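> Sharing a model that was predicted from the sequence below.
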Amino acid sequence: MLDRDSNGVSLTGNLLQTSTNTLGMAKVLPGDIIGSTTTHLAGPGTHVYDSKICASIIGSVSTVSASASSKSGKPTLSIPRVPSRSLSQPLKLTTLPALNSIVLCRITRVQQRQASASILLVDASPTTLVPESLTHLTSTTASSEDIYFSAVLRREDVRLTEKDKIVMNESFRVGDIVRATVISLGDEKNYYISTGGNEFGVVIARSEEGNAMVPASWKEMKDAVTGRVELRKVAKPV
């Protein structure tokens, strides 16, 4: 028997399987596998990677049954965007980062030996997302200094191996959304975070042309429009 959550969504490993005639409301993060191209079509808010349909944005999975005129006969998986929320109503963070917390961060500055970031979400599990915060996580214009916690990602904490070969601007760019873990509560100004581990790294990025990017390998992301490849420390889709 398959386990099901409160929304009737079947959970099989990391794959979220939804009924072809119901609306699945499972919360997902970018990179999460939500279906397969053998059984579903990829809709807005998703992308295809290695025959798997993955989330491109943060939100709830929606399944639309195939129409009578559809040639494929497959239902479509999509993730609707949440309407923008006025920046005059800043996001209130009620959970403080703690040691080993999983966080989503926006990179705000990249230097030779470290990167600065703003912590957007604490304990970044798909089941703990608050709908009101979704647009802020993908926004690149929100002023984060007064709203979010500050964090530092040192060069030696980017990955677990070949630390002496790490180049910061080949791992992250300003505006990247990164999944990381808190390794130290740091000082009064900054938390210390790490992306050491396959599940940690960049989950959302835009190319130099401003287009959305999708994972190409553990160290590369590809422009979804032009196909151009850029270097990143990429989080493995989960």
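Structure received.

> C-alpha only now, for contacts and for neighbours.
Noted.

> Please, where are all the helices along the chain?
With DSSP state H, the ranges of helices along the chain come out as 134-138.

> Relative to residue 204, how far out is residue 105?
Counting by CA to CA, to the nearest Å, the gap between residue 105 and residue 204 amounts to 10 Å.

> shared neighbours of the two, anything?
Taking CA atoms under 8 Å, 6 or more residues apart in numbering as the criterion, residue 105 and residue 204 both touch 177, 178.

> So between those two, which is more surrounded?
Under the criterion of other CA atoms under 10 Å, the comparison of residue 105 against residue 204 puts residue 105 first, with 30 against 26.

> just checking, that one touches residue 179?
Yes. Using CA atoms under 8 Å, residue 105 makes contact with residue 179 at a distance of 6.5 Å.

> Leaving out chain neighbours, which residue sits closest to residue 179?
residue 104 (4.7 Å; CA to CA, 6 or more residues apart in numbering).

> tell me the contacts of that neighbour?
Neighbouring residues of residue 104 by CA under 8 Å, 6+ apart: 119, 120, 121, 122, 124, 177, 178, 179, 180.

> ok, now which ones touch residue 225?
Neighbour list for residue 225: 211, 212 [criterion: CA under 8 Å, 6+ apart].

> Look up how far residue 208 lies from it.
Counting by CA to CA, the gap from residue 225 to residue 208 is 12 Å.

> Same question for residue 130.
Distance, residue 130 to residue 208, by CA to CA: 30 Å.

> quick one: which of the contacts of residue 104 is nearest to residue 163?
Of all those, residue 163 sits closest to residue 180, with 16.8 Å by CA to CA.

> isn't the closest one right next to residue 195, touching?
Yes. Contact between residue 180 and residue 195 holds when scored by CA under 8 Å: they sit 4.9 Å apart.

> from the contacts of residue 104, which two are the most distant?
122 and 177 (13.3 Å).

> Compare those two (neighbour count), which wins?
More neighbours sit around residue 177 than around the other of residue 122 and residue 177, counting by other CA under 10 Å; the figures are 28 against 23.

> Report the contact partners of the more buried one.
Counting by CA under 8 Å, 6+ apart, residue 177 makes contact with 104, 105, 106, 107, 137, 138, 202, 203, 204, 205.

> here comes the other one, which I'd like you to weigh against the first:
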Amino acid sequence: MAETLLVTPGERLALVAEYDAGSGTCVKDKFICATLVGSKRVLPAGEGEAEQRPRVEVVRSGVEPVVPRVGDTVTARVVRINPRLAAVDILCVGPKPVRQRYSGVIRVQDVRATEIDKVQVQASFRPGDVVRAEVLSLGDARSYHLTTAKNQLGVVYAKSVAGVPMVPISWQEMQCPHTRAVENRKVAKLDA
């Protein structure tokens, strides 16, 4: 049976001579110490392994925060554009909404995979558009670098000048169902 107890970072959990250090812990001097706030768990030694000792670990309490990582698909809202990039606020990582604000940028060279030299950000996105993108890198301290250079990535929701949700008519155009006006976008391929 696993033993549980609430601990804080730096708190001594056990002696290194008696236990193995698990996740959420570190070894300092002769002690295993907590590295995060959570519940202390002592897991018994594996059966049939004479050398193994019980393992001490710390498991976070509550819900894990949703944080974008390289390779994750995110849903984001375009907040502003300029000729070099589209600035976005990340709303979801996969299907999970984020609790805090994460910013991202889609640089002109990351909008699509082909004819990169002909890409115009203002012809691909508009402020207010909702896009599906992939995290390329952690970028700088202010924002993640994102890409829409795959078929399934790009604008998934946009409103026309008339304020009506538009429908995609090609991979680079969306149309207002009321006014029939066509606007350029880097459209995400819909899942069939």
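Thanks, I have it. Keep in mind that what you see is a predicted model, and the values were worked out from it rather than measured.

> hang on, the earlier thing: preserved in structure 2, out of the contacts of residue 104 of structure 1?
Among the contacts of residue 104 of structure 1, the ones still in contact in structure 2 (both residues aligned by TM-score structural alignment, their matches' CA atoms under 8 Å) are 119, 120, 121, 122, 177, 178, 179, 180.

> The fifth one -> structure 2?
In other words, residue 177 of structure 1. When structure 2 is aligned by TM-score structural alignment, the residue opposite residue 177 of structure 1 is residue 130.

> what's the distance between the residue lying closest to that match once chain neighbours are set aside and residue 133 of structure 2?
Ranked by CA to CA, 6+ apart and with sequence neighbours excluded, the top spatial neighbour of residue 130 of structure 2 is residue 77, at 4.5 Å. Computed as CA to CA, the residue 77 of structure 2 to residue 133 of structure 2 distance reads 10 Å.

> out of the two, which sits in the busier spot?
residue 133 (29 against 24).

> from what I can see that one touches residue 145, true?
No. Residue 133 of structure 2 is not in contact with residue 145 according to CA under 8 Å; the separation is 9.8 Å.

> Buried by neighbour count: which residues of the strand of greatest length in structure 2 qualify?
Assignment by DSSP state E gives strand 96-107 as the longest strand of structure 2. For strand 96-107 of structure 2, burial by neighbour count (16 or more other CA atoms under 10 Å) applies to 98, 102, 103, 104, 105, 106, 107.

> The last one: what's it in contact with?
What it means is residue 107 of structure 2. Contact analysis of residue 107 of structure 2 by CA under 8 Å, 6+ apart lists 84, 85, 86, 145, 146, 147.

> coming back round to it: which of the contacts of residue 177 of structure 1 are also in contact in structure 2?
Counting by both residues aligned by TM-score structural alignment, their matches' CA under 8 Å, the contacts of residue 177 of structure 1 that remain in contact in structure 2 are 104, 105, 106, 107, 202, 203, 204, 205.

> returning to that earlier point: can you find the partner of the residue nearest to residue 179 of structure 1 in structure 2?
Aligned against structure 2 by TM-score structural alignment, residue 104 of structure 1 finds its counterpart in residue 75.

> Kindly provide the distance from the counterpart of residue 209 of structure 1 in structure 2 to residue 27 of structure 2.
Using TM-score structural alignment, the equivalent of residue 209 of structure 1 in structure 2 is residue 162. Residue 162 of structure 2 is 62 Å from residue 27 of structure 2, where distance means CA to CA.

> Of these two, which one has the most company?
It is residue 27, of residue 162 of structure 2 and residue 27, that has more neighbours when counted by other CA under 10 Å, with 18 against 11.

> Show me which positions of the host helix or strand of that one end up buried.
Under the criterion of DSSP states H and E, residue 27 of structure 2 resides in strand 25-28. By 16+ other CA under 10 Å, the buried positions in strand 25-28 of structure 2 come out as 25, 26, 27.

> Provide the aligned range in structure 1 for that strand.
Strand 25-28 of structure 2 corresponds to no residues in structure 1, going by TM-score structural alignment.

> Return the distance of the following helix or strand past that strand from the chain's centre.
Later in the chain than strand 25-28 of structure 2, the nearest helix or strand by DSSP H and E is strand 31-34. On the basis of CA atoms, centre = their mean, to the nearest Å, strand 31-34 of structure 2 sits 31 Å off its chain's mean C-alpha point.

> how many neighbours does the closest residue to residue 229 of structure 1 other than its chain neighbours have?
Nearest residue to residue 229 of structure 1, sequence neighbours excluded (CA to CA, 6+ apart): residue 222, at 4.4 Å. Residue 222 of structure 1 has 22 neighbours, counted by other CA under 10 Å.

> What's the match for residue 222 of structure 1 in structure 2?
Aligned by TM-score structural alignment, residue 222 of structure 1 pairs with residue 175 of structure 2.

> Let me see the contact set for its match.
The contact partners of residue 175 of structure 2, by CA under 8 Å, 6+ apart, come to 160, 166, 167, 168, 169, 181, 182, 183.
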